[in-house]
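S.K.: Here is the input, now give the coordinates:
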Amino acid sequence: MPYQGDVTVGGAPEVRELAALVITKIAVGPMDNNAYLLRCRATGTQVLIDAANEAPRLLELIGPAGLAAVVTTHRHMDHWVALEEVVATTGAASLAHPADAAELPVVTGTVDEGDLVPVGDCRLEVIHLVGHTPGSVALLYRDPAGIAHLFTGDSLFPGGVGNTRGDKDDFASLIDDVEHKLFDRLPDETWFYPGHGKDSTLGAERPSVPQWRARGW
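M.R.: Purely as a prediction, here's the structure:
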């Protein structure tokens, strides 16, 4: 079956094989979070996006190849419950934006707008999106042989931007960042992988952005 990005807690992960990078998506409970394991084909180097929960399942997924780093997309606890155990077991670096780093149990380095996170021979560009939290980040992989792949944490979902808890300033910041840093920069075929639920493309969501802005959430 071709990759669809449809995973369930307790179910099998889905694997997307690109020319240089392998993306494995898994759902963990109890809050149905997505975690993404990225592996460089050339070097075998692995990076995990969000050690959300269920550390034993994540460690099984990582396997004997080890882990170079965990990137936490933002400070909310449901995205880092397994972080301490995964880092302690694998010796991986723990990376987050400085604005959210103090809220995490372990951080060994920080990343900011425009930084590049290596996954072996591949690179993830850090995009800072302020609003869901002060230090939320998305991670962009530009596949030289295909489309762009964007890991959005809880800043962008199919159907809207992340929750800003009714704060108008936070919403304005987030919708501005998502529109200008993602939709204005990246093409329609860009596939994005959110922190919960199913994936989508920027093209599928683009027509709705004015509606999201008008409704205020």
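S.K.: going forward, measure contacts between C-alpha atoms and count neighbours the same way
M.R.: Will do.
S.K.: any idea how far the residue positioned nearest the centre of the chain is from residue 63?
M.R.: Nearest to the mean C-alpha position of the chain, by Cα atoms, centre = their mean, lies residue 151 at 3.6 Å. Noted for residue 151: a distance of 22 Å to residue 63, by Cα to Cα, to the nearest Å.
S.K.: now swap in residue 125 and tell me
M.R.: Distance, residue 125 to residue 63, using Cα to Cα: 25 Å.
S.K.: Would you do the same for the sequence below? I want to compare the two.
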Amino acid sequence: MSEKQYTGKVTVGGPAQVHELEALMISKVAVGPMNNNAYLLRCRYTGEQLLIDAANEAHTLLALVGDDGIQSVVTTHQHGDHWQALAEVVAATGARTYAGREDTGGIPVPTDVPVDDGDVIRVGRVELTARHLVGHTPGSIALVYDDPHGHPHVFTGDCLFPGGVGNTQGDAERFASLIADVESRIFEPLPDETWVYPGHGHDTTLGEERPHLREWHERGW
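M.R.: Got it, this is the predicted structure:
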């Protein structure tokens, strides 16, 4: 599936969509009951695989992983709908677990590698840079793949969606923190062409969302 064919629109119970980049294959699948997105990343040079958010439906995720297994699972944040299948997936694959340092206490599966802002997580020859975004949870992380063959790609968990930042439950301080981090660590360093893969729903680009930042500030969510 070429970039032009990839839409990022998946449904629970439906097939994965595959975004084929020169060095990386990104498979996106939706799982129930809360319509979570999970992403399987495969290095095209080595075949090594990494899963972002073992959200639910372990059977669906393990079928996506296939016989090659996975080396790593990254949990974007501690909310329960993002780790319901984590224990089963880790037990089946022996994968190393990663999560933002401040959220590890809220994830009932031990975190092998606590992640801080700027840390690099590798899948084969591909490097993903973690960005710590505080507000949706204390330890939420996004993963940035700065594709040397094209534009960047960022996996934002529940910190950035089409139409706004993640839920901060009406807490003005948490919202201020989250939007500041999203602006300084995602929007400012990355170009409009950056493809955004959120924890729920459809994909977007930074260029689609950037014109609305002032509106988000004014409405406070």
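S.K.: Just give me the match in structure 2 for the residue nearest to the centre of structure 1.
M.R.: Aligned by TM-score structural alignment, residue 151 of structure 1 pairs with residue 155 of structure 2.
S.K.: was I right about its match contacting residue 142?
M.R.: Yes - using Cα atoms under 8 Å, residue 155 of structure 2 is in contact with residue 142, at 5.4 Å.
S.K.: related to what we said a few turns ago, so the residue nearest to the centre of structure 1 makes contact with residue 190?
M.R.: No - using Cα under 8 Å, residue 151 of structure 1 makes no contact with residue 190, being 10.5 Å away.
S.K.: Residue 125 and residue 63 of structure 1: which has the busier surroundings?
M.R.: Counted by other Cα atoms under 10 Å, residue 125 of structure 1 and residue 63 do not tie: residue 125 has more neighbours, with 20 against 11.
S.K.: Under a three-state scheme, what state does that one occupy?
M.R.: strand (DSSP: H, G, I helix; E, B strand; the rest coil).
S.K.: Just give the closest residue to residue 156 of structure 1, not the sequence neighbours.
M.R.: Nearest non-adjacent residue to residue 156 of structure 1, counting by Cα to Cα, 6 or more residues apart in numbering: residue 162, 5.6 Å away.
S.K.: How about residue 165 of structure 2?
M.R.: Here the residue nearest residue 165 of structure 2, using Cα to Cα, 6+ apart, is residue 159, at 5.3 Å.
S.K.: which residues does residue 112 of structure 1 contact?
M.R.: 97-98, 126-128 (Cα atoms under 8 Å, 6 or more residues apart in numbering).
S.K.: which one in structure 2 is aligned with it?
M.R.: Under the alignment (TM-score structural alignment), residue 112 of structure 1 pairs with residue 116 of structure 2.
S.K.: So which bits of stretch 199-211 of structure 1 are buried?
M.R.: 199-202, 205-206, 209 (16 or more other Cα atoms under 10 Å).
S.K.: Same check on stretch 95-111 of structure 1?
M.R.: For stretch 95-111 of structure 1, a neighbour-count test (16+ other Cα under 10 Å) marks 95-101, 104, 106-107, 111 as buried.
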